[in-house]
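> Next comes the sequence, and after it the predicted model I'd like to discuss.
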Amino acid sequence: MLSDMLTELLPYSGSYRGGLSNHLPMTLQALAELGASDAELRLLAARRSHLEPLPDHGRDIGDTRGWLGDAQSEGAWRRRFACERGRGEWGRHWPSRLQLVLAAPASASFHGVIRLAYALRGGVEPEIDAALAYALSHWRLLPLPGLASAPQGLGEVLRNWQAAPLPIPDDGRLISDEIAAALALPDVPQRLPPGLLASAREQRLYARLLFQARHEFDALHLLTGWEAALSLARGHGMSEVPDSAALQMQAALLGIYIYNGCPVLARPGKMALADVGEIAAQARSQADDHSIKLALSCLRLAELEDDADWLMLAAQTARRGWRGVARA
């Protein structure tokens, strides 16, 4: 069963090799949602030789000051959550922690919010705690280059930047580092109108067009991160992500757009819609976990947004993998 497999993975850290995210719990949940059998899940769960044990430095769990954003606190957070569950206190702290995760959705290159959303859908409490511990221990706010709170102008900004592209920064290391490097370019604040904040739905449209223009790794994570953030919001009675999350996701969109050379964002041509069951079956056959997760995210966004364009992207991803998605 999936719950047993997720429990077997608990000794491992949320990251490995100095910052790469442990995708295995997320991919298992994604495959399960796509209808994978226990045998298929077991085959994937066995592929864990690349993972690293979770260190726990034994810090006092009675005082969490200074833990937020401290990667070395992941093990202590897990112990803290287990203690709170034993005392019946976990739920009392949950609303403020969810708010924290949503306020910094690009943390751990979007994997904090993604893993937490997947874990909550799976419902395995120790995995929920592991996902939350990873999100909080790797918590990071993106710099906001002059963004404010009135909706206007995102499409025009992107078109203007495409007409006169900003210089692409030096190669980064992790996705969040690339975004921060792009937003730190000196011309960025001067080329943003005051009061820029697009609606979340409009941002997701431009995020999809950006991926279809470049189908690059960081643009992919913007999509899966958006689906996870919206999943968390909808799962807790919100119609949309909070403004704090939308601001951070817009900053991420701008940074990724710059980092990908400010491409033209054109709507791709229409294609015949595939059956959802067929898309799920094709996605399960993909060997790459990013293709599996992107296909699932697009299927979910097609439903959450009531937008068939997401279904078309899901079908393309399931059939060809994320690298083979047709360019706009």
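Perfect, thanks for sending it.
> From here on, just use CA atoms for contacts and neighbour counts.
OK.
> My guess is residue 258 contacts residue 162. True?
No - judged on CA atoms under 8 Å, residue 258 makes no contact with residue 162 at a distance of 9.0 Å.
> which stretches of the stretch 51-200 of the chain form helices?
In the stretch 51-200 of the chain, helices defined by DSSP state H, counting those that start in this stretch lie at 74-86, 90-103, 111-122, 125-137, 154-163, 175-183, 200-214, listed in chain order.
> hold the first one in mind and look at this next one:
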Amino acid sequence: MDTGILDEAYRRLHRTGPEFEGWLSNHGPMAVEALVRNGEAGRVHRWLDAYLRRLDELPRGLRPIDDWRAALGDPKRAGDWLAHFDRELRDRPWREVLGTWWPRLLPGIAAGATHGVIRVGHAVRALRDGGDQPQRLTELGQALGYWAARWQPVPGADGLDLGRANRPTGGHPVDEEADRPTGRHSAGEGAAERPERTDLIDALGSLPRLPDRTGGILDRLGRLPDVPGWSAALAAPHPARTPADAERGLVALTHRAALDYLRFGHENPVMLVHAVTAPTAVLRTLPALDPALWVPSLAAAWSATAAVTAVYAPPRPVAEPAVGPAEPAEVFARAARHGDEHVVKLADAVLDAHAATGDARVLAAAGYAGQLI
């Protein structure tokens, strides 16, 4: 992995904001990390030359974050959140900062159409691979700040006990009441319907669909509580009992979501990418977290994939497309040549799914995205 090029790319990107054109997520940091990691560092600066022209300037802060609960989910405080995490990561080790804020941010996993957690996952992987370089710490701070500013729960997911941990193995108990976000962003009761528990993959295949699949993701998520059976479907999977169960569940979830892209991706090729990349980001972050946080991390990842699937996937699948077989390196090389940031990120995610499961079918999802986008 060419760490020098990645740090140069981060330096160029960190003068830009986490969003542009009002609400579109800045994919630059995620895409360049994926390109460098997968052997395509030579494309990074040329790709950035074109992408940077689309971006806005870094937002300025207004005032310090004194009450973090009240500031969660307030995009007007984006500059304040970026400054807050910049200070935190100067004062404390990054794993300590991540361990403090992960359970606070996790219940808002829908933030920025899940781009908050996805960007954090890429940043954590870069830090784990390349060490505590200043640009990588800055990237983690900007990723966490974006997640905090756009913090958004999945409707009904508050019934899943997201983001709670009883006692991390480091010996410091978590104060659940102190770390629980306030109710002003509450996503609803979510516990009214309690089905019989089922397998995670069966639950994904049984999700109800939003009848009116129009509008942006915030509009669609807002209509989810009115979908018959949504709360029951969200609560259907058997809960993980151990960190190992949670890790296996995340592997299974990303694998199934990648295969589902082949059946449903035609409906909304860009947005359904996030049903794969969001749980992949959570899975990548696990090694940097206390194992006590792994079970709630699976619950949050499940809620994100379930929500994206329910609001964007059609009720019935189509036949899987014809995509020529290729080795993992060629799959990513094709995505890099394509150049779209979503194709690049999906290719990166399905390479992880293939490495974890050995199932070559998932690799076709990247090629299919390249056809659709």
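Happy to help now that I have it. What you are looking at is a predicted structure, and each value in this text was computed from that prediction instead of being measured.
> sorry, back to before: quick one: which of the helices of the stretch 51-200 of the first structure is nearest residue 280 of the first structure?
Checking the helices of the stretch 51-200 of the first structure against residue 280 of the first structure by CA to CA gives helix 111-122 as the closest, at 16.7 Å.
> What range does the closest one cover in the second structure?
Using TM-score structural alignment, helix 111-122 of the first structure corresponds to residues 115-126 of the second structure.
> Comparing the matching stretch with the first structure, how large is the average distance?
Once the two are superposed, stretch 115-126 of the second structure sits an average of 1.2 Å from its aligned residues in the first structure (mean CA distance after the TM-score superposition for the first structure).
> quick revisit: adding mean neighbour count and distance to residue 289 of the first structure, write the helices of the stretch 51-200 of the first structure out as a markdown table.
Formatted as a markdown table, the helices of the stretch 51-200 of the first structure follow (neighbours: other CA atoms under 10 Å; distance: least, CA to CA, whole Å):
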| stretch | mean neighbour count | distance to residue 289 of the first structure |
| --- | --- | --- |
| helix 74-86 | 19 | 24 |
| helix 90-103 | 16 | 23 |
| helix 111-122 | 25 | 13 |
| helix 125-137 | 25 | 18 |
| helix 154-163 | 16 | 30 |
| helix 175-183 | 22 | 17 |
| helix 200-214 | 21 | 17 |
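> Redo these as JSON lines? Include distance to residue 237 of the first structure.
Output for those, formatted as JSON lines (distance: least, CA to CA, whole Å):
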{"stretch": "helix 74-86", "distance to residue 237 of the first structure": "23"}
{"stretch": "helix 90-103", "distance to residue 237 of the first structure": "12"}
{"stretch": "helix 111-122", "distance to residue 237 of the first structure": "14"}
{"stretch": "helix 125-137", "distance to residue 237 of the first structure": "19"}
{"stretch": "helix 154-163", "distance to residue 237 of the first structure": "27"}
{"stretch": "helix 175-183", "distance to residue 237 of the first structure": "29"}
{"stretch": "helix 200-214", "distance to residue 237 of the first structure": "16"}
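> which secondary structure element contains the closest residue to residue 209 of the second structure other than its chain neighbours?
Using CA to CA, 6 or more residues apart in numbering and skipping the chain neighbours, the partner closest in space to residue 209 of the second structure is residue 310 (4.6 Å). Assessed by DSSP states H and E, residue 310 of the second structure sits inside helix 294-312.
> how near is the aligned partner of residue 226 of the first structure in the second structure to residue 358 of the second structure?
Using TM-score structural alignment to pair residues, one finds that residue 226 of the first structure aligns to residue 279 in the second structure. Distance, residue 279 of the second structure to residue 358 of the second structure, using CA to CA, to the nearest Å: 18 Å.
> Same question for residue 228 of the second structure.
Relative to residue 358 of the second structure, and taking CA to CA, residue 228 of the second structure is found at 37 Å.
> of the helices of the stretch 51-200 of the first structure, which approaches residue 252 of the first structure most closely?
Per CA to CA, nearest to residue 252 of the first structure of those: helix 175-183, 6.1 Å.
> for that closest one, packing partners?
helix 243-259 (3 or more CA pairs under 8 Å, 6 or more residues apart in numbering; DSSP states H and E).
> Look at the nearest residue in space to residue 51 of the second structure that is not next to it in sequence and say how many residues are nearby.
Nearest residue to residue 51 of the second structure, sequence neighbours excluded (CA to CA, 6+ apart): residue 28, at 7.3 Å. Residue 28 of the second structure has 24 neighbouring residues, counting by other CA atoms under 10 Å.
> neighbour count winner among residue 279 and residue 358 of the second structure?
Taking other CA under 10 Å, residue 279 of the second structure and residue 358 do not tie; residue 279 has more neighbours (33 against 11).
> Before we go further, the more buried one is sitting in a helix, right?
Yes - counting by DSSP: H, G, I helix; E, B strand; the rest coil, residue 279 of the second structure is found in a helix.
> ok, and the closest non-adjacent residue to it?
That would be residue 301: by CA to CA, 6+ apart, it lies 4.9 Å from residue 279 of the second structure.
> Hmm, that neighbour is touching residue 278, no?
Yes - Residue 301 of the second structure is in contact with residue 278 according to CA under 8 Å; the separation is 6.7 Å.
> rewinding a little: I'd like to know which of the helices of the stretch 51-200 of the first structure is closest to residue 316 of the first structure.
Set against residue 316 of the first structure and scored by CA to CA, the helices of the stretch 51-200 of the first structure come closest in helix 200-214, at 10.5 Å.
> so which strand or helix has residue 222 of the first structure?
Assigned by DSSP H and E, residue 222 of the first structure belongs to helix 217-235.
> Neighbours of residue 37 of the first structure, how many?
A count of nearby residues for residue 37 of the first structure, using other CA under 10 Å, gives 12.
> what does it align to in the second structure?
Using TM-score structural alignment, residue 37 of the first structure pairs with residue 41 in the second structure.
> so what's that match up against?
Counting by CA atoms under 8 Å, 6 or more residues apart in numbering, residue 41 of the second structure makes contact with 2, 5, 6, 32, 35.
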